[in-house]
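Trainee: from the sequence below, what's the structure:
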Amino acid sequence: MLAQEAILSEREVRDAFRLILGREPETPEVLAFHQRYESEAALRRTLLKSREFATQFAQLAAEDLTRRVVAAPETPSDEDHAKHPDERPGTVPLMLARGILPEMGPVETRAEGPQASQLWARVEESWRAMGETAAHWSVLTHDLFRPESLEENRAAFEATAEVEGVLVDAALERVGNPAPDGMRAVEIGCGVGRATRALARRFAHVTGLDISATHLAVAERELAAAGIDNVTLRRVAAVEDYAGLEDYDFAFSRLVLQHNPPPVQCAILAQIFGGLATGGLALFQVVTYARHYRYGFAEDLKTGSGAMEMHALPQPEVFRLMSECGMAPLEVQEDFAAGRDGPFRSHLFLGRKE
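Mentor: This is a model prediction of the structure:
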C-alpha cells in the first residue's frame, strides 16, 4: 500500500485528515509518510480503521464525566471571563464537563393540526432552497463541498459515506447480527445519497426518504451513475407519508434530525418506530443539548424560514418516545455530529422494536 516516493499531494492528505479525523497531520513527517499511500481510497481506509477514528464514536471514559473545580483568582480578569463566559465573576469557576451542563429552557415536542403543517412546510422550503443552490454542501457543511469546489472534491465527499458504514457495522456486530443478509433498511433524510451508498453496500434494499425534491433529484442521478440499483427514493411531503412504510428491519439517520424543530423530530421518529418490524433496529442521531436552548412552536412560527437550523431534543423526550412506540433502548453513545467543543451535545441511539 505504501510506495517509496510521494504519490498523493499534501492537499489530498490534509483533506483526508480533516474530513475523517477532524484535524491536521501532526508533523511534516506524518504528512510525508501518508503521501506514500497508493491512492486516496487506501489512505481513507487506513484512517477509518484507525483507533483514533474509532474513539470518536466510543462512549466517554468515566473521568471525562467528572466535575473539575478550578481555583479562581481573587479578581477574574476580562481574559479569564472571556475564556469561561458561563462563569460569574467572583465565584469558583466550574469547567463545564461534558456530563454536567446547565439546564436548558422548556422544549415543546408536540404540535398538531395547522401548527404541525406549518412547521413541516417551513422545513421543506428551507431544504428545497438549499438543494437548488448548494445541495452537497447542505449535507456536509465543509467549504470543499460548495458548488464551486465540489467536482475536484467529489471523491472525498463520497468517501465520507464510510463513516456511516462503520457505525452501522459496529452497531450490528454489537447486537450479534453482523451479516444483514436480506435485511431492508430505511434512511431518514437521505439528501443527495451520500450515506445511502454505504447502506446500499450492506443491505438487500434501502429506501431513502427526504423532504426535499431537489436533493432527491440529485440523489437519483448520482446513485444511477454509480450503478447502485437496490435503492428506492421517496419524497415525504408530509409526516403522514412515513406511515406507508412498514416491516423494514433497520432504520438509520445521522446529521438530519438535528435540523428539524423538536415537534417535527418526534413526529418523524414516531412514524419510523411504528413501521419497524418486530426485532428491527433503529440507529439514529439527535442533538440532545444546546446551551441556552429553549423551544416553543408558536414563537418559532413567528420567525421566518432559516437557511439551516439546529435544534435539540432532550434525552428524556427521546426515551419517552421510544417507550411509547414499543422501542427498547440498547445503547446511547456520544456522537460528534454537531461538533466537539461548541454549544451542542449530540448522541447516537440504538433501539430494538419489541
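
Trainee: rest of the way, CA atoms for contacts and neighbours
Mentor: Fine.

Trainee: who's in contact with the residue nearest to Thr278 when sequence neighbours are not counted?
Mentor: Closest residue to Thr278 apart from its sequence neighbours, by Cα to Cα, 6 or more residues apart in numbering: Lys353 at 5.3 Å. Lys353 is in contact with Phe273, Leu276, Ala277, Thr278, Gly279, Gly280, Leu281, Gly326, Met327, Ala328, counting by Cα atoms under 8 Å, 6 or more residues apart in numbering.

Trainee: let's see this one next, to set against the first:
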Amino acid sequence: MQFKSKTAEKKSGNTVSNFEQIRSAFRFLLDREIESEEVASAFSKLSKIELIRKITSSREFISKFGNLKTPTIAGSEPKLDIQLDLQPRELTALFDHIKSEWNRLGETDAHWSVASLEKFRAANMKQSTEEFYKVGESIINTTHKTLERCGLGLDSTTTALDFGCGLGRNTFPLANRYKTVLGYDISASHLKYAEKRRVENGKKNVSFHQLTLETIEAGLPAYDFLFSVIVFQHNPPPVTLYILSKLLEKLEEDGIAFFQILTYRKNYQFNAEGYLKEIKQGGGMEMHCVPQSALFELFHAHNCRVVEVTEDYWSGPTPGDLSNRFVLKKTRT
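Mentor: Coordinates of the predicted model:
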C-alpha cells in the first residue's frame, strides 16, 4: 500500500520523523505493510523506543514471534499510595462516574472502546465486525489452554459469568462451551449492541445484565466460572476490590476464576476525595491498578486458592506497568 510522503512534527530528536520509518518498522517487525495512513499518523506521535515497544508488545507480534517483554518489576519499586476503602457516598459517586463515561463511549465508539484499533472505529465497523468478534474466540481459546495447563476443567453444564462483557466479544465464544452464560456490564449502551447480536445469532443460552450498585447489593446469581479481561484496570482500586469481592462471594465451591488486573503502575496513586474533585466528564478511558497484596488478602477471605499468576500484556506497552492474569479455584469450606 502506498501513502503520500509526509513528515511528522517532531516532539524531540528521538521522535519518529517520517512515515517511511514507520512503514519499515511494520515490515521488519510484523512482516506486513501498515494498514493505512491514519494508523501511520497515530504512530508518528511516538518516540522510536515507544514505537518498538508498542509493536513488539502487540498481540499480533506475540502470536507470530513470542513475547519479548522483560520483567516489568525490578523489585526496588516503592509502595504505591492507594486508598482501598470507600465511604458509601464515595462508592456511589465513583459508580455513577464510571457508568456515565462507559455509556458515553458505547454511544460514540463502542467497538473501539473495547479494542482501540483504527479498524474498529465506528466508521469502519461495517467491514470489521466479524474480525472484531473473532478476536474473542482467540481470547477464550487461550483462556482454556491456560486452564488445561493448570489441570483445571469445567464441564458443559457450567454457568459462566463474563464480567465487563461489553459487546459480547468474549461472551459468545463462552456460550459455545457452556450451558449458561451471564454477561454483566456497567454500560447500557454497550449491552444494546450485545443483545442485538445475541438475537441475530440466536444465542438462547446467553443473557445480558447491567451491573449497578442495586443489582450487586440485591445479590448476584451463583455461578461456576468467572471470566474477565481488560476490565478491572479501568476501575478505581476500591471499586475493583468491591466488585471482585461480590463476584467471588457468589462463585460456587470448586468454581474457577480467570481474570486480569493491572497490579502496578509507576507513580500511580489514588485518593477518592481528590479523584472525585478532579474528574471530568468525557475524559476517556482511565487506567488504575490494585496491589497484589490487597488481591491476595481478598482471595484468602473468599476461600480462593491461587493456582497460577502470570504476567501479561493486556495493559499495553506502558513502561512501569505490571499486568497479571490470575487463575483461582474456590475451595470447599
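
Trainee: now, which of the contacts of Lys353 of the first structure sits nearest Leu245 of the first structure?
Mentor: Leu276 (8.6 Å; Cα to Cα).

Trainee: show me the contacts for the alignment partner in the second structure of the closest one.
Mentor: In the second structure, the residue matched to Leu276 of the first structure (TM-score structural alignment) is Leu251. For Leu251 of the second structure, the contacting residues are Ala222, Tyr223, Asp224, Phe225, Leu226, Lys330, by Cα under 8 Å, 6+ apart.

Trainee: can you say which of these are buried?
Mentor: Those of these that meet the buried threshold are Tyr223, Asp224, Phe225, Leu226, Lys330, by 16 or more other Cα atoms under 10 Å.

Trainee: the last one corresponds to which position in the first structure?
Mentor: When the first structure is aligned by TM-score structural alignment, Lys330 of the second structure is paired with Lys353.

Trainee: could you count how many residues lie near the residue mapped onto Leu172 of the first structure from the second structure?
Mentor: Matched to the second structure by TM-score structural alignment, Leu172 of the first structure sits across from Leu147. Residues near Leu147 of the second structure, counting by other Cα atoms under 10 Å, number 20.

Trainee: residue contacts, Leu147 of the second structure?
Mentor: Gly153, Val327.

Trainee: that one falls within a strand, correct?
Mentor: No - remark: Leu147 of the second structure does not belong to a strand; assigned using DSSP: H, G, I helix; E, B strand; the rest coil, it is helix.

Trainee: helices of the stretch 151-300 of the first structure, start to end?
Mentor: 154-159, 161-174, 194-200, 213-225, 262-275, 297-300 (DSSP state H, counting those that start in this stretch).

Trainee: out of the ones you listed, deepest packed?
Mentor: The highest mean neighbour count among the helices of the stretch 151-300 of the first structure, using mean count of other Cα atoms under 10 Å, belongs to helix 194-200: a mean of 24.

Trainee: what's the mean distance for it versus the second structure?
Mentor: Comparison of helix 194-200 of the first structure with the second structure after fitting gives an average deviation of 1.2 Å (mean Cα distance after the TM-score superposition for the first structure).

Trainee: contacting residues around the aligned partner of Leu216 of the first structure in the second structure?
Mentor: Using TM-score structural alignment, the partner of Leu216 of the first structure in the second structure is Leu191. Leu191 of the second structure is in contact with Gly166, Leu167, Gly168, Asp185, Phe208, His209, Gln210, counting by Cα under 8 Å, 6+ apart.

Trainee: the fourth one against Ser207, yeah?
Mentor: No - under the criterion of Cα atoms under 8 Å, Asp185 of the second structure lies out of contact with Ser207, with a separation of 11.4 Å.

Trainee: so which of those two has more stuff around it?
Mentor: Using other Cα under 10 Å as the criterion, Asp185 of the second structure and Ser207 rank with Asp185 on top: 23 against 16.

Trainee: ok now do the residue nearest to the more buried one when sequence neighbours are not counted, which residues does it touch?
Mentor: Leaving aside its sequence neighbours, Asp185 of the second structure sits nearest to Gly164 (Cα to Cα, 6+ apart; 4.6 Å). By Cα under 8 Å, 6+ apart, Gly164 of the second structure lies in contact with Gly183, Tyr184, Asp185, Ile186, Ser228, Val229, Val231.

Trainee: again, only this time at 6 Å
Mentor: Shown in contact with Gly164 of the second structure (Cα atoms under 6 Å, 6 or more residues apart in numbering): Tyr184, Asp185, Val231.
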